[in-house]
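1. with the sequence up front, the predicted model follows.
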Amino acid sequence: MNTAKESKKLIKYKPGKEYIATIQCTLSSTTHTITYKGDLKEGFFLKDLAPGLIKIFGKSFTSAVGEIPNSLFAIIFFIVSFFFSAFFLSVANYYTSERGILLAILLSGFVITTAVPLKLQYYYIAEYYRNTVCNNCGKEFICRETEKPDIKEISTPETYRIQITRYWSCRSCGYMNVRESSEGFVTKKGKTMKVSDLAKVQCKRCGKTGTYIEYKKPDIRVSKEQETMERRYYRCKLCNYEDIAATEFFMVPDSGGVSAIEWNIDYEDYFG
């Protein structure tokens, strides 16, 4: 018999942002099902130009470009832009000098910093097109999101996946389009902590350190913007309290280029 227990958590994931999640744990399989309401889709830079760009480049090409991994896209653009820069600099008789090579590298780096965000815009355009086509009347760019999405995350000892259900209402025929997908998230399991690191974690209930065990592999989720979430599951050997802790890593631009930011996600017991 699969015995399950349910709890609610207040999850604080960014400064001033929080949501309530329901967590069901099937004890026999150590499977956690986390459900909550997400945020409506935000706009993006080329949203207003999306219909025109779809007409120019087509649905298939736009979608294909958007699905290219960021790292591969950056490498390809770096190589192409470097050779183009080298060619033009050689015409100007600069390439044979160290200054010319350095300039070619700098130009290539500049192209990459603009190319990768542009590639993401292609992904957003293709996704926006798929979301706003009505499955009933067939009209394009006619649907709008009318309620917050339902998000379900399923974590087992060996697997982890996410399912996002969004609701798009057609402004023409009124049909409600329900769309389910992972929205480009890459999900996988990570490695458990070293014993020496785990010994430093303090139990939220009894306050003791060195009493936690990590009873299954952590969940790892990576977004298209390369924001990475890592979530771990602990149990105290003294008081049997089960704790969840997560960390999010993301890149932000600054005066020196780009910096990595780490943000702790708090899971607080909720009894409301």
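-> Ah, there it is. The shown structure was predicted, so the numbers you read here are calculated from the model rather than taken from an experiment.
2. going forward, measure contacts and count neighbours with C-alpha atoms only.
-> Fine.
3. so what's residue 189 up against?
-> Contacts of residue 189 were listed using C-alpha atoms under 8 Å, 6 or more residues apart in numbering, and they are 158-160, 217-220.
4. host element of the residue nearest to it when sequence neighbours are not counted?
-> Distance criterion C-alpha to C-alpha, 6 or more residues apart in numbering; nearest residue to residue 189, sequence neighbours excluded, is residue 219 at 4.9 Å. For residue 219, the host element (DSSP states H and E) is strand 212-222.
5. now do that strand: distance to the chain's middle.
-> 17 Å (C-alpha atoms, centre = their mean, to the nearest Å).
6. elements contacting it?
-> Judged by 3 or more C-alpha pairs under 8 Å, 6 or more residues apart in numbering; DSSP states H and E, the packing partners of strand 212-222 are strand 186-189, helix 195-198, strand 228-236.
7. what is the distance between the longest one and the centre of its chain?
-> Spelled out, it's strand 228-236. Distance, centroid of strand 228-236 to centroid of chain: 17 Å (C-alpha atoms, centre = their mean).
8. one more structure, for comparison:
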Amino acid sequence: MSKPKYVKFPVGINKRFLDDVCYELDRDTDALTITSEGNFYDFPKERAPNMVNSLGLEKIKTVKKVSILLAASSLLLLLFLLFLRQTLEEAYWPLSIILFLACMMFFFVATDLYKIENYYNISRCKKCGRDFAYEEIKKSLIKKVSTYDDYEETDTRYFKCKYCSDEDLKIKSLLKKSKSKARNIYRNEKNCKECGKNFALIEYREADTHLESFDTRRTIKHYKCTHCEYMEISIKDDYVTTN
């Protein structure tokens, strides 16, 4: 279990920076905006043009679909072997290993071809029409806005054509219904770090809980003082384990 980190908003302060991340509170609406810098796309820049030129995009799409189908079929056969484990006896483990390796191989092939197809689509210039023309000119901007109604994640990427200098923004948004409703009953009362009043700092919203990545769950809790305008949030990341 990880320890939470706290972002403090003293009276009159609505924006704070911590670990290269900007946290901003709207005290009127209680909306929380988290802004940070992302990473560049992990594109197969050297292999993609050669693959597209030699095979063609349609053939790459076909091979990708076949690889996905073969990976799924290998996985289903591997699961089916579990029911025949006692019948197959010594042949069970060699067959299982072969099917597992086949599943992983087809999965990686499909993933690689998906990256090539995605790179082709994203990097085609809208102005001059050349393939593999757009290049990222700076790291992406990741913005997360939490309100009582919604939790929206936006990933903005910045591209420029290396041939005609056309610039383009590519924005990907993910909107979720927020679970962070207002609390009817004050809970987790603590002493205020600003005015010092006992049991004045209360958790006034239900916590935001979302998957930050495929193996990390983030929980954001919201606190405010009932006597002064001091506010703070706590952020806790926990690994998601599957049994």
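-> That came through, no problem. Keep in mind that what you see is a predicted model, and the values were worked out from it rather than measured.
9. if we can go back for a sec, now render the contacts of residue 189 of the first structure as a markdown table, adding distance to residue 50 of the first structure and neighbour count.
-> Shown next, in a markdown table, are the contacts of residue 189 of the first structure (distance: C-alpha to C-alpha, whole Å; neighbours: other C-alpha atoms under 10 Å):
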| residue | distance to residue 50 of the first structure | neighbour count |
| --- | --- | --- |
| 158 | 39 | 13 |
| 159 | 36 | 15 |
| 160 | 33 | 22 |
| 217 | 41 | 21 |
| 218 | 38 | 26 |
| 219 | 34 | 25 |
| 220 | 32 | 22 |
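10. so which of those would you say is closest to residue 35 of the first structure?
-> When those are compared for distance to residue 35 of the first structure (C-alpha to C-alpha), residue 160 wins out at 13.7 Å.
11. what's near enough to touch that closest one?
-> 153-154, 187-189, 219-220.
12. in TSV, list those along with distance to residue 57 of the first structure.
-> Below are the contacts of residue 160 of the first structure laid out as TSV (distance: C-alpha to C-alpha, whole Å):
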residue	distance to residue 57 of the first structure
153	35
154	37
187	30
188	33
189	37
219	37
220	34
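13. in the second structure, which of these remain in contact?
-> With both residues aligned by TM-score structural alignment, their matches' C-alpha atoms under 8 Å, the contacts of the contacts of residue 160 of the first structure that the second structure also has are 153-154, 187-189.
14. nearest to residue 117 of the first structure, of the helices and strands packed on strand 212-222 of the first structure?
-> Closest approach to residue 117 of the first structure among those is made by strand 228-236 (17.3 Å; C-alpha to C-alpha).
15. okay, the angle between that closest one and strand 212-222?
-> 160 degrees (axes from the mean of the first three to the mean of the last three C-alpha atoms, to 10 degrees).
16. which elements pack onto strand 228-236 of the first structure?
-> With 3+ C-alpha pairs under 8 Å, 6+ apart as the test, strand 228-236 of the first structure has strand 212-222, strand 242-254 packed against it.
17. so which of the kept ones among the contacts of residue 160 of the first structure would you say is closest to residue 64 of the first structure?
-> Residue 64 of the first structure lies nearest to residue 187 out of those, by C-alpha to C-alpha, at 20.8 Å.
18. now do the contacts for the closest one.
-> By C-alpha under 8 Å, 6+ apart, residue 187 of the first structure lies in contact with 160-162, 219-222.
19. which one of the residues you listed is nearest to residue 87 of the first structure?
-> Distance ranking of the contacts of residue 187 of the first structure against residue 87 of the first structure, using C-alpha to C-alpha, places residue 222 first at 37.3 Å.
20. the closest one against residue 228, yeah?
-> Yes: taking contacts as C-alpha atoms under 8 Å, residue 222 of the first structure lies within contact range of residue 228: 4.5 Å.
21. quick one: map residue 6 of the first structure onto the second structure.
-> Aligning on TM-score structural alignment places residue 6 of the first structure opposite residue 14 in the second structure.
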